[in-house]
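**Student:** need a 3D model of the following:
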Amino acid sequence: MAPANLRQLPTLDNLKGFVAAARHLSFTKAALELSLSQSAVSRQVQGLEEQLGTALFLRTTRQLRLTPAGELLYRNASDMLARLAAVVDDIASAGQRPRVTVSASIGFSALWLVPRLSDFQGLHPDIGVRLSADNRRVDLEAEDVDVAIRYCTAVNAPAGSLKLFDEVLLPVASPALAASLPAGPALNGANLPSLTLLALEDGSDYPGLRWENWLDPLGLSATQAKGLLQFNHYDQCIAAALAGHGAALGRLPLIRDRLGEGRLVPLAPPRDSADGHGYYLLRAPGGQRPEVARFVAWLQAVATRESSADAIIPDHA
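**Tutor:** Here you go, the predicted structure:
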C-alpha cells in the first residue's frame, strides 16, 4: 500500500466531530460527547465537507441524515478512530504498573487488610493495589473488581470461592478498663454492671455477633450492663474498645495483632462463631492476570499463617 499523503488528510478534530455527529445523527449530542459547543461541531463538519467538496449530511429542520458519501466516510473513519483509540490505550497502559482491585467490607479493610498491605508491596513493589472498601456486595464483573473478600457461611459462600479462615470471637476490652473491673478481667455477673457493651448494629443479620450469645449462657442480660453503645461499622466498635469506652465482641482474625500487642485483653476464652461464618476469597471470572494470581497467593499465605495451630492466641487471665 502506498504511503498516505498526510497533507491531503482531514484534521483529526474534524473527523472526530463528523464521526460523533454521524453516530448520534445530532450535532447537539455530538457536542455533549466531545465537550464542545454545537456550533463548534457544526464548523468541524462544514470544514470537512468543504475540504472534500461534497455534502456529508442531509440537513432538515427535524433530522440529520447521512448522504451516500457520508455513510462511506463514517464506516471507514469510525473504524479507523476505534483502532487508533485502542493503540493509544495499549501504549498508555504499557507505561503503567499492573494493578489489582480488591473489594472488602469496611471493617475487614480497616482492621485486617490495610495493616498488611505494606507486606504485599514489599514483596511485589511493581504491583499496585486499589482497595474498594464497601459493606455492599459488589458485582465483580460489572464493577471491574479482581478479588473480593466475603463474610458468609459455608452454605452461602459463592461458587469457586476459597475459605481464608473461620470466624472466632471473644469479648475484649482495653487493659485499663479490664484492670478496673471489680471481679478481675472477666465477663461475669459481678462485672457486667461496670461494663458498657459495644455492639455492631448495621442492619445485617449476623447472630454470632450478638451479645446474647455470650450473656444468655451466663444467665445474664444486656439490660444489666452499665450502658450500650451501637455502631454501624465494626472498626468503629473496636476503636471504641481501644479507647476504653467499653467491651466489644472481638473477631479474632481481625484483632489478633491488637491482642498480641496488649492493646486489647480478653474477658473470656475465644470460641467459634455460633452461626458458622467465615471469610472467603472470591476471584472474578477470567481474573487470571499474573498480578491477580500473586495477590491471591499472598492473601492465602498470610491467612494460613495467621490461622495455623502455632499462631498465638492470648491466654484468658
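
**Student:** alpha carbons only for contacts and neighbour counts from here, please
**Tutor:** Fine.

**Student:** surely Arg59 touches Arg65?
**Tutor:** Yes. The pair Arg59 / Arg65 is scored as a contact, 6.7 Å apart, by Cα atoms under 8 Å.

**Student:** which one of these two has more residues nearby?
**Tutor:** For Arg59 versus Arg65, the count of surrounding residues by other Cα atoms under 10 Å is larger for Arg65: 16 against 12.

**Student:** counting by contacts, list what the helix or strand hosting that one packs against.
**Tutor:** Using DSSP states H and E, Arg65 sits in strand 64-66. When contacts are defined as 3 or more Cα pairs under 8 Å, 6 or more residues apart in numbering; DSSP states H and E, strand 64-66 packs onto strand 57-59.

**Student:** let's see this one next to it:
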Amino acid sequence: MEKLPPLNALRAFVAAGASLSFTKAAQELGVTQAAISQQVRLLEQDLGTPLFIRHHNALHITEAGAQLLPRFQDALFAISAVSEAVRTRRPPGILRVSALPGFAQFWLLPRLKTFCDANPDIEVHLVTSHRTADFPHGDADIAIRLGTAWPGLDATFLISAEITPACSPQLLSRGRGLRNPEDVLHYTRLHSSTDPDDWRKWLTAANVSADDIDRGPRLDSFVLAIGAATAGLGIAIIRRRLIAEDLAKGRLVAPFGLNVRIPGGWHVVHPHENERRSEVRRFKEWVVSTAQREP
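**Tutor:** Below is the predicted model:
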C-alpha cells in the first residue's frame, strides 16, 4: 500500500476546512489551536501543496484544499462507519448518550430518572463532551449538541437557547444595583471560554457599549460559570434554560427581561442508521417530548 497521510493531520484539516477556523477545529477535536496548525502543516508538507492561506485573523482555503476537503471528509466517514460497525456488536440494551457538560448537569440529569424508570431494560451510559459530535470516535449512539448544522447526521430540534445575565441575590444586594443593562459594567463579569462572545452579544442587543467588555474571570465551561455566579464571584452570562431551577429556588436572579436568542439551539443528533435501534428511538422520543412539554 502506498504511503498514506497521517490520520491526525487529516482530521485536523477536515475540522479546520469545515469551519475555516483553527480555533473551532481545536474545540471540536479537544486539542490546542497550535496542535491543529502543526497537523495542517504536516499534511501540507506531506502533500507538497498549501491547503490554507492564513491572512491576519482570517483563514481561507486554497483551490487544492477545496478539492481535497470533500474527498477526505468522505474517507474519514467511511473509516468511521466501518469502525462503528465493529464497535456496535455489543449486548442490546446499552445506550450511550453524549451531551454538553452544562446541559447534562442542569437539564438532562434532573429529568433522566423519568426515562430510566419507564425503560428499565435500557442501561444509559452518559458521557459529556464539547466535541461537535462523538460518533466518528465511537463514544456515543446519540448526542445532544448546541448549534445549527451537523453534516451527515440526523438532527432534531430540542430547545432554543437564550442568554441572559444572572448572579447571586447576595451580590445584587451588595452592589450599586442592576436597574439598567449598563449597570453590569460596574460589576465583575464572568465569561465562559466555550462561548466567549456571549457578553458582547447581550450588551449589543441592550445597546450598551464599553471598551472592556471582555474583562473579567474566564471559566472553561458553563458549569463553572454557573457555580461562580452562585458563589457570588460576579455576574455570568448564562443559557437561561440551564438555570431555571436555580432561578425558581432563588439561588440565582436574572435582573433583566432581555433574553437574547442565539442561533440554532440544542438538538438531538445521531447517524441515520442509529435510529434503527429501539434504545435510540425511545430515548429520542422521550427527550424531545419532555422538552416540548416544558415552557
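
**Student:** rewinding a little: what's the strand holding Arg65 of the first structure aligned against in the second structure?
**Tutor:** Structural correspondence for strand 64-66 of the first structure: none found in the second structure, per TM-score structural alignment.

**Student:** could you point out which element follows that strand?
**Tutor:** helix 68-94.

**Student:** what residues sit buried inside that following helix?
**Tutor:** Of all the residues in helix 68-94 of the first structure, those buried under the rule 16 or more other Cα atoms under 10 Å are Gly70, Leu73, Tyr74, Ala77, Ser78.

**Student:** Leu242 of the first structure contacts Ala176, correct?
**Tutor:** No. With contact defined as Cα under 8 Å, Leu242 of the first structure does not count as touching Ala176 (9.7 Å).

**Student:** compare those two (neighbour count), which wins?
**Tutor:** Neighbour totals were compared for Leu242 of the first structure and Ala176, and Leu242 leads with 22 against 15 (other Cα under 10 Å).

**Student:** where do the strands sit along the stretch 101-250 of the first structure?
**Tutor:** For the stretch 101-250 of the first structure, the strands defined by DSSP state E, counting those that start in this stretch cover 128-133, 147-153, 162-166, 168-173, 196-200, 227-231, 247-251.

**Student:** now do the third one: which elements does it pack against?
**Tutor:** For strand 162-166 of the first structure, the contact count by 3+ Cα pairs under 8 Å, 6+ apart identifies strand 277-283, helix 290-306 as packing neighbours.

**Student:** so it aligns onto which residues of the second structure?
**Tutor:** Against the second structure, strand 162-166 of the first structure falls on residues 156-160 (TM-score structural alignment).

**Student:** centre of the chain versus the matching stretch, how much separation?
**Tutor:** 13 Å (Cα atoms, centre = their mean, to the nearest Å).

**Student:** and that stretch, what's buried?
**Tutor:** Phe157, Leu158, Ile159, Ser160.

**Student:** where's the first one relative to Ala118 of the second structure, distance?
**Tutor:** Relative to Ala118 of the second structure, Phe157 of the second structure is positioned 23 Å away (criterion: Cα to Cα, to the nearest Å).

**Student:** before we move on, what SS does Pro285 of the first structure have?
**Tutor:** coil (DSSP: H, G, I helix; E, B strand; the rest coil).

**Student:** what do we get in the second structure for it?
**Tutor:** So Pro285 of the first structure corresponds to His272, using TM-score structural alignment.

**Student:** in contact with the nearest residue to its match once chain neighbours are set aside, which residues?
**Tutor:** For His272 of the second structure, ignoring the flanking residues on the chain, the nearest one in space by Cα to Cα, 6 or more residues apart in numbering is Asp154 at 5.6 Å. Counting by Cα atoms under 8 Å, 6 or more residues apart in numbering, Asp154 of the second structure touches Val269, His270, Pro271, His272.

**Student:** dump these to JSON lines, plus neighbour count and distance to Val287 of the second structure.
**Tutor:** Below are those laid out as JSON lines (neighbours: other Cα atoms under 10 Å; distance: Cα to Cα, whole Å):
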{"residue": "Val269", "neighbour count": "25", "distance to Val287 of the second structure": "12"}
{"residue": "His270", "neighbour count": "24", "distance to Val287 of the second structure": "14"}
{"residue": "Pro271", "neighbour count": "19", "distance to Val287 of the second structure": "17"}
{"residue": "His272", "neighbour count": "11", "distance to Val287 of the second structure": "17"}
